[in-house]
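Undergrad: I would like to see how this sequence folds:
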Amino acid sequence: MTKVLIVDDEPVQLRLTAEVAARAGFDALTAQNGQEALSLLRTDSAIGVMILDLVMPELDGMGVLEAMRRENIAVPVIIQTASSSLETIVSAMRHGASDFFVKPVAPERLTISLRNALKLDHLENAVRTARARRDGTVGLNDIITGSPAMARTLELVQKAAKSTIPVLIEGESGTGKELIARAIQGMGERASKPFITVNCGALPAHLVESTLFGHVKGAFTGAHADHAGKFEEANGGTLFLDEVGELAPETQVKLLRAIQDGEIEPVGAAKSKRVNVRLISATNRRLLNMAREGTFREDLYYRLNVFPVYVPPLRERMGDVPALVDHFIAKLGAEASRRIHGIAPDALDMLKSYNWPGNIRQLENALFRAIVLAEDSYLQAEDFPQVLAQISGREDALTRTRLTAQQNTPVHIDDAPLILKASDAIAPATDRFLTPEGEVSSIAALERDLIIFALEHHNGHMSQVARALGIGRSTLYRKLKEYGIEESMTQDAA
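TA: The predicted structure is shown next:
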């Protein structure tokens, strides 16, 4: 429930406004002067919007707005006052107020103003985060969380940002590992420097070395010009190796050498190049487990795992779901050009009770789909048929959409399957027309197997078996006797 801070020196007006906010579904906090309001704003980061009276003794509303600007307190403010002068309205808006109304105000007008202010705040946050990603200045404020499970993670992010120590971020897919990496860079001395991302799982085997280290003209067929690799592109900044556990063993050797020496050797080059790169790696598997199994080089593991950071899955921080939902509704609603004002309480409760095996990425995709298909201005539980079907098992939820295959049970990072070695690859299935010795089966053997299969499929009902095989019942009985399987028959009840 979003907290609303109501500031007014008139006790009756304060109580009436608080009751309107509470009936609209908000958690109302009250303050009778500006100093008390600033104290609450400094200590309670969960306050989502403030209704502020302009005329108060000691510190008035304008003074509160100026203090908020100085201290960078970014909470939407709705001004209410008994004065309706144009000069007062313009001054309040210049100080950052998002709305303005004159006392007394209708409850419906106040409720709409509160919801619009929250929606605008979420949209501004989404825009600010996107701009910070582009400029390389992502910080802790861009990580949407208030969960105790993330406290240790954020603490480690702050410490990692103060140095250029290699960082290994571990966590399940979709938990926001790249955002954590960007925050480490954005709060450090390399902020605004290049941040180059490499998806190690998507690198073609024959182009890995060229992609990472570059190549010179003529190094191989198709190399028509010099090409700078990812290490060179990230020179002076940060190289983010996503899903580093997917690298092939031969690539791991070359990566280890580049990290140890601080030098790269482009394919076909006569000499190596020195690079200054801050390395951040991420994986959805435990590299330690892979090193023990022999699928990841142990020496490379210790080079990457100098400063480990673990990102907990969404199911361990469900308190973040409401804030994430508000953020994505604002962001995705704007992208899809849909006027979605929020989510119904029962739908939010349903999302909070789901285990989200795909984590934040799955939540974002579910909300995007719901926003596009929603018929109402508030998202309802039926706008999430996939989640609804798995939680309640309602038949109508299964028929609302064509459900795609998805992971029903979350898999912890410790239990994630290891990459198979070439020797562990599953052998191809034997052809059904071949014998175990590899010879072609006879027609009689195939026919016998087919009859046995049809008997089992139709529970021994002879009429159905004969009809399915396209033969008469007398022929079927003859073949049963011929192949010696009539004793296993169930008598035809038809």
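Undergrad: C-alpha only now, for contacts and for neighbours.
TA: OK.
Undergrad: what distance do you get for the residue nearest to Val372 when sequence neighbours are not counted to Leu363?
TA: Among residues not flanking Val372 along the chain, Ala336 sits closest, at 6.7 Å (CA to CA, 6 or more residues apart in numbering). Taking CA to CA, to the nearest Å as the measure, Ala336 falls 16 Å from Leu363.
Undergrad: quick check, Ile144 in a helix?
TA: No: counting by DSSP: H, G, I helix; E, B strand; the rest coil, Ile144 is not part of a helix but coil.
Undergrad: that one touches Ala323, doesn't it?
TA: Yes: between Ile144 and Ala323 there is a contact under CA atoms under 8 Å: 6.9 Å.
Undergrad: please identify which of the two sits among more neighbours.
TA: Ala323 (17 against 13; other CA atoms under 10 Å).
Undergrad: can you point out the buried residues in the helix or strand that that one is a member of?
TA: Per DSSP states H and E, Ala323 falls inside helix 321-335. Going by neighbour count (16 or more other CA atoms under 10 Å), the buried part of helix 321-335 is 321-333.
Undergrad: identify the farthest-apart pair in those.
TA: Val321 and Gly333 (17.1 Å; CA to CA).
Undergrad: distance check, the closest residue to Arg315 other than its chain neighbours against Ala149.
TA: Closest residue in space to Arg315, ignoring its immediate chain neighbours: Asn355 at 5.2 Å, by CA to CA, 6+ apart. As judged by CA to CA, Asn355 and Ala149 stand 15 Å apart.
Undergrad: next up, for comparison:
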Amino acid sequence: VSLRNALAARALEGELARMKRSRTGTLGFKDIITKSARMQSVLRMAEKAANSAIPVLIEGRSGVGKELIARAIHGSGARRAKPFIAINCGAIPDNLVESLLFGHEKGAFTGATERHTGKFVEASGGTLFLDEVGELPPAAQVKLLRAIQENEIEPVGARKPVKVDVRLISATNRDLIADVKAGRFREDLFYRLHVFPISVPPLCERPQDIPELARHFLIRFAAEEGKRVMQLSADAMSLLCAYRWPGNVRQLENAVFRAVVLAESDVVTAAEFPQIAAQTAGAVPIGTQAPGLADSPADDGFAGEIVSIESAHDASARSESARTVNAHVAPAMATSAMAALDLLDDHGEVRPLEDIEADAIRFAIAHYRGQMSEVARRLRIGRSTLYRKLDSLGVDENPGGVQTPSL
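TA: Reported below is the predicted structural model:
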């Protein structure tokens, strides 16, 4: 037991140090948790980019960890002492994109009561991370192209351009080549961004990362929740390894956090993952060939062990990823969610408050595409409170198979 606790304390110490590096912008590639040969190849590629000012485009599904790689590139390069500014292009209304990115002068438009510098100037000397860059409207694409070509920007309402010095890293979960062919994305901008592409595989194609990531999240959330000693049981680990994780790493993170919050004993069991268990029943294990999927590497043998973690009550608060959630929602899902928010039942009577609250939470999860930290913030409740409400109200955190967005 003493050896187990010593190892747990050492793991906690490492996790707290990692969280501190994340907050200070000095996160490195050694902080990215992986045992996958394919993912390690991705990181070696990214390390080469870190030593250069070359524009990088990180491609991959929502939730695979694109921003984490961008932060590691910044934290390992010559600009690591300068700002890392992240912005989600898909979460900005079209009429505000140019102002937020390039800034505006006082009086440039109605409501512009003071001068705003914009993200390019904020990132001066450092790195600007444009997440979901494929969502930029045409006018902003033109200005971004000029910023890359000329190293200068044109703030809205400005009389002359402003010189900028930033390292640009972009990310997308879209097929930008298809968008170029369809006329939705400028071809010249695509080639400016696509100089050094990095493709991040989904979690279902690197299953040996699941045990390590689960340990990592268990350490972090046990510390945040003040849990002295927690264990992840063998059946819980087996369940996590069998699930295909359509929402990738962020979905796993959310699932472990919820389990830690809801656990009533020192052992986190499969019972704390009811949604995952329901969706895993009868599924093809990740480590085997599934229809339409390439062969996956074999499991690393961690599924059968019990993980013991000892946390501290005075552990550092969790460092939230500095990104805003993508506000675009599938039309059918948004429509059905809105319809579910009716205040009256079929008989014209006011529905119970508990039912309305459950529907409001379901809508928020769909609207913010499963990013639970953003859902909690917008509902003005703590994230732990949100997970407790999900459990008490019987709300599925992944309704309709929503794919949660990227890390």
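Undergrad: which stretches of structure 2 form strands?
TA: Remark: strands assigned in structure 2 by DSSP state E are 56-59, 84-88, 127-131, 152-153, 162-163, 167-172, 196-199, 229-232, 267-268, 307-310.
Undergrad: any idea which of those strands is most buried?
TA: A comparison of these by mean neighbour count, using mean count of other CA atoms under 10 Å, puts strand 127-131 on top with a mean of 27.
Undergrad: just the angle between that one and strand 84-88, please?
TA: In terms of direction (axes from the mean of the first three to the mean of the last three CA atoms, to 10 degrees), strand 127-131 of structure 2 departs from strand 84-88 by 20 degrees.
Undergrad: the closest residue to Arg394 of structure 1 other than its chain neighbours: what's it in contact with?
TA: Excluding its sequence neighbours, the residue lying closest to Arg394 of structure 1 (CA to CA, 6+ apart) is Leu388, at 7.3 Å. The neighbourhood of Leu388 of structure 1, defined by CA atoms under 8 Å, 6 or more residues apart in numbering, consists of Met350, Ala381, Glu382, Arg394, Ala397.
Undergrad: identify the residue of structure 2 aligned to Leu388 of structure 1.
TA: Matched by TM-score structural alignment, Leu388 of structure 1 corresponds to Ala277 in structure 2.
Undergrad: distance of its match from Asn254 of structure 2?
TA: Taking CA to CA, one finds Ala277 of structure 2 at 15 Å from Asn254 of structure 2.
Undergrad: for the residue mapped onto Val162 of structure 2 from structure 1, give me its contacts.
TA: Structural correspondence for Val162 of structure 2 with respect to structure 1 (TM-score structural alignment): Lys273. By CA under 8 Å, 6+ apart, the contact list for Lys273 of structure 1 reads Glu263, Ile264, Glu265, Pro266.
Undergrad: map the first one across to structure 2 for me.
TA: What it means is Glu263 of structure 1. Under the alignment (TM-score structural alignment), Glu263 of structure 1 maps onto Glu152.
Undergrad: that older thread, distance of the match of Val162 of structure 2 relative to Arg190 of structure 1?
TA: 21 Å.
Undergrad: same check on Ala181 of structure 1?
TA: Distance from Ala181 of structure 1 to Arg190 of structure 1, by CA to CA: 12 Å.
Undergrad: with neighbour numbers in mind, choose between those two.
TA: Neighbour count, other CA under 10 Å: between Ala181 of structure 1 and Arg190, Ala181 has more, with 29 against 21.
Undergrad: Arg61 of structure 2 touches Gln403, doesn't it?
TA: No: taking contacts as CA under 8 Å, Arg61 of structure 2 lies outside contact range of Gln403: 9.1 Å.
Undergrad: overlap in contacts of these two?
TA: By CA under 8 Å, 6+ apart, no residue touches both Arg61 of structure 2 and Gln403.
Undergrad: surely the match of Glu263 of structure 1 touches Pro161?
TA: Yes: assessed by CA under 8 Å, Glu152 of structure 2 is found in contact with Pro161 at 6.1 Å.
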